[in-house]
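Asker: Build me a structure from this.
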Amino acid sequence: MISVSPSLISPNIPTHSQSSNKPVKLGIMASGSGSNFEAVAQAIENGQLNAEIKVLIYNNPDAYAAVRADKRNIAAVLINHRDYKHREELDKQIVQTLCQHDVEWVIMAGWMRLVTQELIDAFPQKIINIHPSLLPSFKGVKAIEQAIKAQVKITGCTVHLVSLEMDSGKILMQAAVAVLPDDTPDTLHTRIQIQEHRILPAAIALAVNSEQ
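Answerer: A predicted model of the protein is given here:
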């Protein structure tokens, strides 16, 4: 590791494979456990996604995502947001690191920081985010808690292209999850994550296909 200072949809999503034989080069950004990083890596290993993870960038020193990357011999780079006074400075370092690893597409898989124009301009329409709600509902932090508080019957997750406005941008794929009467944030989060792990690799392939 390197330091720089009950679902409502079908359980099977068709495999989307890119038209080109050349694997797309991914840079993944994560802040926590890295379960979505693991899902993408597993989809690559299973032949469901024609891609290569060039680098994992993580911003919390204790993020388990870095351990997952290390186990797979994938470069893991710590870029701690606390070391930067301005978000633009953080994103400049992120862009530099992504470019050093020859990244083509950026995947925000549980990245808990707002992006700036620095990152968006460096990878226009090639940054993908996954969010634990059916956007445009429940943007921002604590989306699952927001859904429970609103007493909705259905929530889920969304994969979308990143724009400057938080949790906006073109929606690529969504999955719906029922909210049960006795759900807590933890129980609902567990079921939503199952769907996140399914749709994120498929949405990446879908987005890459549309660019080819």
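Asker: Could you use CA atoms for every contact and neighbour count after this?
Answerer: Will do.
Asker: and the end-to-end length of stretch 158-165?
Answerer: 15 Å (Cα to Cα, to the nearest Å).
Asker: What residues sit buried inside that stretch?
Answerer: Buried residues in stretch 158-165, counted by 16 or more other Cα atoms under 10 Å: 158-163.
Asker: ditto for stretch 203-212
Answerer: Neighbour-count burial for stretch 203-212 [16+ other Cα under 10 Å]: 203-208.
Asker: need the helices for this protein, in chain order.
Answerer: 35-45, 64-71, 87-100, 117-122, 143-150, 185-211 (DSSP state H).
Asker: Using CSV, lay out the ones you listed together with distance to Tyr58.
Answerer: Shown next, in CSV, are these (distance: least, Cα to Cα, whole Å):
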stretch, distance to Tyr58
helix 35-45, 11
helix 64-71, 7
helix 87-100, 10
helix 117-122, 15
helix 143-150, 21
helix 185-211, 18
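Asker: out of those, nearest to Ile128?
Answerer: helix 185-211 (7.5 Å; Cα to Cα).
Asker: this one as well, want them side by side:
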Amino acid sequence: MRIAIFASGAGTNAEAIIKATQTQRLDAEVALIVTDKPKAKVIERATNYNVPVVAFDPKSYETKAAYEQEIVNELHKREVSFVVLAGYMRLIGTTLLSAYEGRIVNIHPSLLPSFPGLDAIGQAFQAKVKVTGVTVHYVDEGMDTGSIIAQEPVRIERHDTVDSLQEKVQVVEHRLYPETLQTIIDQMERLS
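Answerer: Have a look, this model is predicted:
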């Protein structure tokens, strides 16, 4: 299966997915990295693995639909059949959702529905909860509101800082996301 990874920042989850495809833990090909930040660190990570990258500046399009249509055109050109959001900091709109209905997933650093949106790790830390976690979910038009596919808890210890908690969450993300993607791919192949 040819997948595209959308990322806006450092790209650690994108790199974990790429590595998983190379070690056959994930039976997929990363056909493309899509970013909305032309200077994002994910570009460097993708380049290190010879994965093609396209960077789109949303501000250079008159509408969100025009921006997303350009992305859809690129995905179709590269025969992408599944979209994986990995730190992509934009809400997906109708154009992309309708082109890839039921075939867009996201990872979020909390146990949704708790702490949706930006800085979920900081939100959990400030709320002084004892457990946060990681959620993989389908994408809909809301912010982190799509159907949950997989979740895994992460304990917040008394000695944790926001940084140490982020490291613990990322360890889970980097394992859980490729595992969950493989489960989805297996299910899709059984249905086809």
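Asker: tm score of chain vs chain?
Answerer: Put the two chains on top of each other and the TM-score (TM-score structural alignment, normalised by the length of structure 2) is 0.94; 189 aligned residues with a Cα RMSD of 1.2 Å.
Asker: returning to what we had before: between the buried residues of stretch 203-212 of structure 1, which sits nearest Pro136 of structure 1?
Answerer: Closest to Pro136 of structure 1, out of all of the buried residues of stretch 203-212 of structure 1 and judged by Cα to Cα, is Ala203, at 17.4 Å.
Asker: Structure 1: which residue goes with Val169 of structure 2?
Answerer: When structure 1 is aligned by TM-score structural alignment, Val169 of structure 2 is paired with Ile192.
Asker: so that match touches Ile154, yeah?
Answerer: No: here Ile192 of structure 1 does not reach Ile154: they are 10.9 Å apart, not a contact under Cα atoms under 8 Å.
Asker: Those two: which is more packed in?
Answerer: Ile192 (25 against 16; other Cα atoms under 10 Å).
Asker: Give the burial count for the counterpart of Glu44 of structure 2 in structure 1, as a bare number.
Answerer: Glu44 of structure 2 maps onto Val67 in structure 1, with residues paired by TM-score structural alignment. When counting by other Cα under 10 Å, one arrives at 16 neighbours for Val67 of structure 1.
Asker: Look up how far Leu164 of structure 1 lies from Val67 of structure 1.
Answerer: In terms of Cα to Cα, Val67 of structure 1 sits 30 Å off from Leu164 of structure 1.
Asker: pretty sure Ile5 of structure 2 contacts Val30?
Answerer: Yes: contact criterion Cα under 8 Å: Ile5 of structure 2 and Val30 qualify, at 7.2 Å.
Asker: who has more neighbours, those two?
Answerer: Shown here are Ile5 of structure 2 and Val30; by other Cα under 10 Å, Ile5 has more neighbours (27 against 23).
Asker: if I line the two up, what does that one land on in structure 1?
Answerer: Checking TM-score structural alignment: Ile5 of structure 2 goes with Ile28.
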